[in-house]
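Colleague: coords please:
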Amino acid sequence: MAAFADGLPCWADAQLDDVAAGKRFYGELFGWTFDDNPDEKYGGYTNAFSDGKRVAALAPKQDGRMPTVWTVYLATADAAATASAITEAGGQVVLQPMEVAPYGTMAVTMDPGGAVFGLWQGAEHQGFEKQREPGAFCWVEVYTRVPEAVDAFYEEVFGYEGQDMQDIPGGFRTYSPKGTEPGPETAVGGRSVIGPDRPDELPSYFLLYFQVADCDATVAAATRLGGRVLQPPFDIPYGRMAILNDDQGATFAVLQG
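Modeller: Okay, the predicted model is just below:
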């Protein structure tokens, strides 16, 4: 599998209190299977598979104070250089680049609005082996209160080409890879604005989407499995989506394209 170009979403994992419970939830919801023998060197980090292809991972929290959350990782050919660029552009490095031998090098960083994301410099593990198909990652959006600063940050660090979408209310912008014509046809992610109706204590965040064959059926299954519906199924120009919490509180979206 070819390496991902810099700035492309290349991996996702969920930090959970109970990985065994997470395997039951996502295994039934998305049909995922999991590593038989997760690498105990990295705390039992467990890869998830769809049709035998790697699509995400579930990770046990190393500290109970950590949030229960899905994290997206952006590809980089040089994690140390990208971490430095993030600092220079007004972001922060939460976890300095560290080698996860033999798989690659990771870092955890924050944009100027406070949204946390990871960096991944792949080695043996390049990232997604399946995406934009049912049972796999398909999209990501950053939600922020400082859109101008955040847009400038991602354009400077990753060279994203942005385009404001007038047909989506609330202030939405797509991010396309460097050197491409900006717009929904080439976009790999988006930026949305946290409105004044949301609680002040709500931090900036990334929302990850997983593609499904039937949005309504997936929402019903998530509820049955102990999840919670944050936004019931609704139609958008690109399909039908919903926003959910899993049974431990991690937020994610599903999209029927």
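Colleague: C-alpha from now on. contacts and neighbour counts both.
Modeller: OK.
Colleague: The residue positioned nearest the centre of the chain and residue 57: what is the separation?
Modeller: In the chain, the centroid-proximal residue (C-alpha atoms, centre = their mean) is residue 72; its distance is 3.1 Å. According to C-alpha to C-alpha, to the nearest Å, residue 72 and residue 57 sit 11 Å apart.
Colleague: shared neighbours, these two?
Modeller: 12, 13 (C-alpha atoms under 8 Å, 6 or more residues apart in numbering).
Colleague: before we move on, back to that, was I right to think the residue nearest to the centre of the chain contacts residue 55?
Modeller: No - with contact taken as C-alpha atoms under 8 Å, residue 72 and residue 55 are classed as non-touching, separated by 11.9 Å.
Colleague: intersection of neighbour lists for those two?
Modeller: Common neighbours of residue 72 and residue 55 (C-alpha under 8 Å, 6+ apart) are 11, 12.
Colleague: Proceed likewise with the subsequent sequence, for comparison:
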Amino acid sequence: MTTPTFNTVAWFQVGSDQPEQVKSFYNALFGWNFAQDPDQDDAYDLISYAGSELPAGGVAHVGDAADNHAIFYVLVADVPATLAAAEKQGGKVFIQPVTAKNGLVFAEILDTSGNRFGVFSPPAN
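Modeller: Below is the predicted model of the structure:
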């Protein structure tokens, strides 16, 4: 098992107001497996691939179809520094940094074309 390299896409998330339906879709289409995230409440499921030790993404349960989304996340060393650099390059912070229960920090950015993507850093050791 290898740790992803900083500044690479290392996670993805599908948000759905019909999470059971979307999980069934991706399971039938690609064989993806799902399990409730032990670090979250019942509103997030982890996605893993057959034969993979670690999850590669998640399904966020959203309350409204207007919030449905598919987004990628880039692993970075420092979320606040990355947000500042993105703003300097003309991007906009869409969601300010959030720290999960396990210490993982994530945020979302809009690039210069308005495309939304996320950044995250692992919990401190």
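Colleague: Can you give me the TM-score here?
Modeller: Once superposed, chain against chain, the TM-score is 0.83 (TM-score structural alignment, normalised by the length of structure 2); 119 aligned residues with a C-alpha RMSD of 2.0 Å.
Colleague: hang on, the earlier thing: mind listing what the residue nearest to the centre of structure 1 touches?
Modeller: If a contact means C-alpha under 8 Å, 6+ apart, then residue 72 of structure 1 has 9, 10, 11, 12, 13, 117, 118, 140, 206, 208 as its contacts.
Colleague: ok, 6 Å please
Modeller: By C-alpha atoms under 6 Å, 6 or more residues apart in numbering, the contact set of residue 72 of structure 1 is 11, 12, 117.
Colleague: Just tell me what the last one corresponds to in structure 2.
Modeller: Counting by TM-score structural alignment, residue 117 of structure 1 lines up with no residue in structure 2.
Colleague: for the host helix or strand of residue 117 of structure 1, packing partners?
Modeller: Assigned by DSSP states H and E, residue 117 of structure 1 belongs to strand 116-122. Using 3 or more C-alpha pairs under 6 Å, 6 or more residues apart in numbering; DSSP states H and E, the elements in contact with strand 116-122 of structure 1 are strand 69-75, strand 104-110.
Colleague: again, only using 8 Å
Modeller: Helices and strands touching strand 116-122 of structure 1, by 3 or more C-alpha pairs under 8 Å, 6 or more residues apart in numbering; DSSP states H and E, are strand 69-75, helix 79-88, strand 104-110, strand 205-211.
Colleague: mind putting those in TSV, distance to residue 156 of structure 1 included?
Modeller: What follows is these, written out as TSV (distance: least, C-alpha to C-alpha, whole Å):
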stretch	distance to residue 156 of structure 1
strand 69-75	14
helix 79-88	8
strand 104-110	14
strand 205-211	19
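Colleague: In structure 1, what range does the lengthiest helix in structure 2 match?
Modeller: For structure 2, the longest helix by residue count, based on DSSP state H, is helix 19-30. Here helix 19-30 of structure 2 aligns to structure 1 at residues 147-158, judged by TM-score structural alignment.
Colleague: Mind listing what's buried along that stretch?
Modeller: Buried positions in stretch 147-158 of structure 1, judged by neighbour count with 16 or more other C-alpha atoms under 10 Å: 147, 150, 151, 152, 153, 154, 155, 157, 158.
Colleague: Stretch 15-23 of structure 1 too?
Modeller: Those would be 15, 16, 17, 19, 22, 23, for stretch 15-23 of structure 1 by 16+ other C-alpha under 10 Å.
Colleague: So what's the gap between it and the chain middle?
Modeller: Centroid separation between stretch 15-23 of structure 1 and its chain, computed with C-alpha atoms, centre = their mean, to the nearest Å, is 17 Å.
Colleague: give me the stretch of structure 2 that it matches.
Modeller: Using TM-score structural alignment, stretch 15-23 of structure 1 pairs with nothing in structure 2.
Colleague: and the host helix or strand of residue 54 of structure 1, what other elements does it pack with?
Modeller: Using DSSP H and E, residue 54 of structure 1 sits in strand 53-60. Where contact means 3+ C-alpha pairs under 8 Å, 6+ apart, strand 53-60 of structure 1 is packed against strand 9-16, helix 19-30, strand 46-50.
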